[in-house]
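Q: what follows is a predicted structure for the sequence shown.
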Amino acid sequence: MARVFTLDDLRRILREGSGETGELDGDIEHIEFEALGYESLALLETTGRIKREFGVALDDDAVVAATTPGALVALVNDQLLAA
């Protein structure tokens, strides 16, 4: 069975990378990262953590296009399924 990347996985990784605990609770799937307080540098750290933990190397352009947590989760899962 293939491993699945969840919104809760993303929440945990974002919190570990930033040390912040707020603004990630509730339904954040369709809220833009910028509105959540996460800029490109934080997302680069996040993609590095995803690569280390899940073995998924994400294309920088694809990550930039994934402007919401839901889009990033879908991108990671697409890569996991392709592997």
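A: Thanks, I have the structure now. Residues are numbered from 1 along each chain as shown.

Q: from here on, just use CA atoms for contacts and neighbour counts.
A: Fine.

Q: just give the closest residue to residue 39, not the sequence neighbours.
A: Nearest-residue entry for residue 39: residue 33, 6.9 Å, with adjacent residues in sequence omitted and distances by C-alpha to C-alpha, 6 or more residues apart in numbering.

Q: that neighbour - how many residues pack around it?
A: Burial measure for residue 33: 19 neighbouring residues, criterion other C-alpha atoms under 10 Å.

Q: putting a second one here so we can go through both:
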Amino acid sequence: MTAKAFTLDELKTILLEAAGVAEGVDLDGDILDTEFDVLGYESLALLETGSVIEREYGISLDEEAIGDARTPRAFIEVVNAQLAPAAA
């Protein structure tokens, strides 16, 4: 059975749930390669987002990898790297 890939839309939903959105930030724009600090998200917000993902998807995310993920694209890659082995 193939695991469903974690998507930008899922990340945006969880970011909103876990940390809200900064005033003046449009998460519906082209944000895939925009750094989180530009989007108004600091490391604590990303760790909370990671915790929500861990609970909802039943995976364990490395805090250092989450901290190193500077953009939504990098964050999604960290999540998908953990989802892939779960499907094997």
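A: Everything's here; your move. In this text the structure is predicted, and so the values were computed from the model without any measurement.

Q: on that earlier part again, residue 65 is in contact with the residue nearest to residue 39 of structure 1, correct?
A: No. Look at residue 33 of structure 1 against residue 65 with C-alpha atoms under 8 Å: they stay out of range, at 11.2 Å.

Q: give the contact list for residue 4 of structure 1.
A: Shown in contact with residue 4 of structure 1 (C-alpha atoms under 8 Å, 6 or more residues apart in numbering): 77, 80.

Q: return the distance of it relative to residue 36 of structure 1.
A: Taking C-alpha to C-alpha, to the nearest Å as the measure, residue 4 of structure 1 falls 23 Å from residue 36 of structure 1.

Q: show me what the residue nearest to residue 39 of structure 1 aligns to in structure 2.
A: Under the alignment (TM-score structural alignment), residue 33 of structure 1 maps onto residue 36 of structure 2.

Q: ok, its match to residue 19 of structure 2 distance?
A: Distance from residue 36 of structure 2 to residue 19 of structure 2, counting by C-alpha to C-alpha: 12 Å.

Q: that's all I had, so thanks and see you.
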